[in-house]
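1. predicted model and sequence follow; I will ask about them next.
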Amino acid sequence: MKYNPLLFFSLETLDTRLDNSTDLEKKLAIQAKANPSRWNTLEFKFYGVCFLIVVPLMFKAAMDASNETNPNYWIYKGILSDGWIFGRKVDNSDSQYRFFRDNFLLLGGMILLHQILRRISLFFKVRRTLFDLVYGVSFLFIAHGFNFIRIIFHVSVMYFFGTFVSYKNKKVALILLWVYGIGTLFLNDRYRQVRFGQILNALSFMDSFHGIIERWDVFFNFTLLKMLSFNLDFIKRNDDLLDSVKNSSNKAKTSNEEESIPLREASESQPVTPNGSPSIKYLNERQRLDYPLEISDYNYGNYLSYVTYTPLLIAGPIMTFNDYMYQTRFTLPSINWKRTFVYGLRLGFCILTMEFILHYIYVVAVSKAKAWYNDTPFQISMIGFFNLNIIWLKLLIPWRLFRFWALCDGIDPPENMIRCMDNNFSAMQFWRAWHRSYNKWVIRYIYVPLGGSKNRILGSLAVFSFVAIWHDIELRLLIWGWLVVLFLLPEIVLTQLFVPYRKEWWYRHVCALGGVANIWMMMLANLFGFCLGKDGILNLLHDMFHTVNGFGFFISACASLWIGCQVMYELRESEARRGVYVKC
């Protein structure tokens, strides 16, 4: 795809998986369903004027609620740090992002070192998976010290269940993989601080080196996903080969031919590139997920190379084993310096945006100190709103940095964040766009095996239960996961009821009303869980519905959100007119 400067923030520029330019039939079908542009209509010109007025007011309200001019500033002043933009303080109080921000230069150095060594390995023609294995295990030791043994232990146990046990009994292997896999989260949470010396006194020396990151269990959750991916991909591939052997055997018997060859011979005769066609290099993502690897490719060395692949080790994005192995052999057309450079520019833009917010809007510190006394409902809502944007950015930036690292290394993992947090009106679509690679993982390995859309409620309960446990071992997160499913039900039902009327002129307006309700629900739920807490939410709701100014703000906010939904719909229509359609 030729790069168009006007599409710097487009989905196609972000990830070629979202670009249908190579599939003309699909592109034309999407364009045929798109509505004519409304950008130049009087209606949308009015919306544009509203944006020019409301958005600056939102920034002003957040700054008034958190800057030096606010009477509550003295409460959280001590939480702030010295900044670098025009001598201002910076709100570096979020521990998760502070770790990334304070170690940004170190991460940059790691990327540079990795790429230098990678180029040297190419010069000496070192096999890709071998380099990834050696560098990955070495990095794991430097990062976690001798605690890397704990990770390798879990990795090895899962390999035994997925390969050796599955040969004997597939169902037992699947049960062991899921039970032990989820069990590791509980084991690590409870026993992560057990010292090697407590296990065996002779191992006490191993307790003296914990690496750069002592909390080895923090990033283990991503390792778990890769452990399950490898083993589940292996079991599926083994099943496919068994089925092919059975089919060959049946055909042979009916034609009075010799019995079928054993599984091992069948696997060895399976071509790596079907029919030897060079077009194998251009498989799309869905095809790569079921790429027909040799059964011998599912070996322990490739497994470790995949699990410890350094650019994606700490936080992803998440790739399946099949996709990783395919890309180690064939460089995708999406890997070129122009696309990678533009992606790096977008990453830089996001980092500078985050720095601007942290230097001028101290809402994280305000939330930690609960310093919103006498603030207006508008100001309190903006404290929460910008907090949510910071949460989105603090996850997006590391994910994009690690994806940028992988792109520089010739590997193209999925993009995790394809929508701005403020460009969402549907709870269902929000979860498809938030941590997209993880969403794809749970759909492939949990939702679809449980029946997919045929068992939507059961599948959703299983998915969000796993998501909650995977994030943290806390009852409130498990309850949160179940509530998310409950909150999705009205949208699912109403969507089905109104779909037949999608061609009516009033359809988008009714959808906008539903979008307003969805946004309020999502914002209040996330503000309660991650920003304002119980006290802040109760204060906001009390002021909104018990004061004249508060209720006026509520009505104004609903009107603004309704306009926002209309613009969001038109943005998606613009994508459809370019032949791009994503379900979010």
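-> Looks like it came in fine.

2. switch to C-alpha atoms for all contacts and neighbour counts from now on
-> Fine.

3. count the neighbours of Gln115 for me.
-> Residues lying near Gln115 (other CA atoms under 10 Å) number 16.

4. try it against this one:
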Amino acid sequence: MPVWLKNLLGFFSLETLDTRLFPPKDLDRKNAVIKKADPKSKWNTWEFRFYILVFAIAVPSMFKAAMDASNETNPNYPKFAHLLSQGWMFGRKVDNSDQQYRFFRDNFPLLCGLVLLHTSLRRGVNLIAGNHKRTGFDFVFGLIFIFAVHGTNFFRILIHLVINFSISKYIKRNDVATTLTWIYGISSLFLNDNYRAVRFGIGFIDHGFQGIIPRWDVFFNFTLLRMLSYNLDYIEKRKSASEESNLELKNSSSSLSELDDRERLVAPIPLTDYNFVNYMAYITYAPLFIAGPIITFNDYIYQSDYKAMSSVKDYKRTFIYFLRFAFCILVMEFLLHFMYVVAVSKTKAWEGDTPFQLSMLGLFNLNIIWLKLLIPWRLFRLWSLIDGIDPPENMIRCMDNNFSTLAFWRAWHRSYNRWIIRYIYIPLGGGGKYRILNSLCVFSFVAIWHDIELKLLMWGWLVVIFIIPELAATAIFKNYQHEPWYRHVCALGAVINIWMMMLANLFGFCMGKDGTMSLIKTLFTTAVGLRFLFLSSGALFVGSQVMFELREAEKRRGVNVKC
């Protein structure tokens, strides 16, 4: 393999994103992963040379179909042209019509200035105060930051924070405290949805400075995850801790200096560290406050006050991460300047489009949704890495590099997935006897957490229904995994999985009921639709085989992220 190609593949590898994705340090575990991989690479076989040829034809065709369906040459262009703005790439207009990403895009310079300010203040305080616990700085800066972001709405958030803190601190029965934590946490979403602008009758709160982001409730969902994490970590600690062990740990903080990311979730933090200052510092930690990634309270306190200073920062890795972030921004800008698929989706301007064009409108819409979440998350994680706190990477796979429903949710919003597993899925019993029921509870919470809307709740239930065939097929065929035909049967199953995942997400996040039903009707009731269904399924089969081999190559390096 040429050196340049090897370096390029290394730049886009999983390991450059997050040290959690490294091969296991334990050689036995690493070798166990390597043994599971097919020792021979398939890239030089005639089969995979044919697959590469299919990619060379299919991928450019996909881009062309999306551009034809959303550019000036399309007859529907006048219906969505009013949503376009003047761009900066090659004299093209830009589709800046997505409200969520427009807010981030328009305020990007302000966010970069905030990163610089926060980092400079941290360095200055460190020089003046010397070796100190970071949480003191985070507490003070966090209060100022949250007031700047939400203005006097800070008091609305503070009410939730104090009530949540009081539940864990003053209700001594652990089971009752846990139950009330969940009841209040979920109820707060409904309260905010209905009473986010309720008047207090206090002039400076009701009519005062509302902050840069007046809609404080939009970002409260991430605050809720941190509230729940603090309470559940504290209650768990209270179940097992004793004052003697706490004193011993406090006097020997070196025992906390070599924990990996899994051990940090249950790090033996002294009980005295579960105090209000640390709670507020964690909740309002500026780099991760707006949208995460999510880091648990235990992990945050460990990295803030106990992690060995020599292991806090890796400037080379952070710089490579910055380059990956910059690359994603350029990809997003290219899509927004050359494919106006968001504007088309908003105006439902797809009349007369072919099934291929309709599906590409949906697919690139999903890619833009993926990017509009990935880019802010990577900026905030980059800010956190510069500051010395290493949260999990949220997006470790390209959205198009997924063939399994279960694996897709392990790679999409990964820090949230890890939070869900720790605080909901495992306490309910995990993948045991009631796996489907537990998954239903998980995705119901996920849907309500995203937005209190029936459409999203139905989306959550659809996802669970679509998991069932994969679980059944895995159970039936797992005994044949060493057969030569097994890989091809898995690829057929992957094609079905991908279609179901795309339809569920198109329904929930892109085209809604009308657009999705129009696509399904066209696929199955017209000759051109059936032809496209056959050809696209063949392309998905090829793509699945390539995805399998990419994961086998990772296993040969000792990397197995199970997604």
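-> Received it, and whenever you're ready, just let me know what you need. Small disclaimer: the values here were computed from a predicted structure and weren't measured.

5. give me the aligned partner of Tyr234 of the second structure over in the first structure.
-> For Tyr234 of the second structure, the aligned position in the first structure is Phe234, judged by TM-score structural alignment.

6. shouldn't that match be in contact with Phe160?
-> No - the pair Phe234 of the first structure / Phe160 is not scored as a contact, 11.9 Å apart, by CA atoms under 8 Å.

7. of the two, who's got more company?
-> Phe234 (23 against 15).

8. quickly find the element holding the more buried one.
-> Take DSSP states H and E as the rule and Phe234 of the first structure turns out to sit in helix 220-254.

9. now that helix: buried residues?
-> By 16 or more other CA atoms under 10 Å, the buried positions in helix 220-254 of the first structure come out as 220-235, 237-238, 241-242, 244-246, 249.

10. and the counterpart of Ala349 of the second structure in the first structure, how many neighbours?
-> In the first structure, the residue equivalent to Ala349 of the second structure is Ala371, according to TM-score structural alignment. Applying other CA under 10 Å, we find 22 residues neighbouring Ala371 of the first structure.

11. what kind of secondary structure is Ala371 of the first structure in?
-> coil (DSSP: H, G, I helix; E, B strand; the rest coil).

12. spatially nearest residue to it (excluding sequence neighbours)?
-> Nearest non-adjacent residue to Ala371 of the first structure, counting by CA to CA, 6 or more residues apart in numbering: Asn72, 5.9 Å away.

13. in the second structure, what range does stretch 561-579 of the first structure match?
-> Here stretch 561-579 of the first structure aligns to the second structure at residues 540-558, judged by TM-score structural alignment.

14. list the buried ones in that stretch?
-> Applying 16+ other CA under 10 Å to stretch 540-558 of the second structure flags 540-549, 551-558 as buried.

15. if you look at the residues you listed, which of them are in strands?
-> Nothing among these maps onto strands, per DSSP state E.

16. show the contacting residues for Leu457 of the second structure.
-> Neighbouring residues of Leu457 of the second structure by CA atoms under 8 Å, 6 or more residues apart in numbering: Ser444, Ala447, Ile448.

17. regarding Glu483 of the second structure, what is its secondary structure?
-> Secondary structure, three-state DSSP: Glu483 of the second structure is coil.

18. distance check, it against Gly211 of the second structure.
-> The gap separating Glu483 of the second structure from Gly211 of the second structure is 62 Å, by CA to CA, to the nearest Å.

19. those two: who's more crowded?
-> Each of Glu483 of the second structure and Gly211 has its neighbours counted (other CA under 10 Å); Gly211 has more, 18 against 8.

20. tell me the spacing between the more buried one and Ala56 of the second structure.
-> Look at Gly211 of the second structure and Ala56 of the second structure: by CA to CA, they are 50 Å apart.

21. excluding chain neighbours, what is closest to the match of Tyr234 of the second structure?
-> Tyr298 (6.5 Å).
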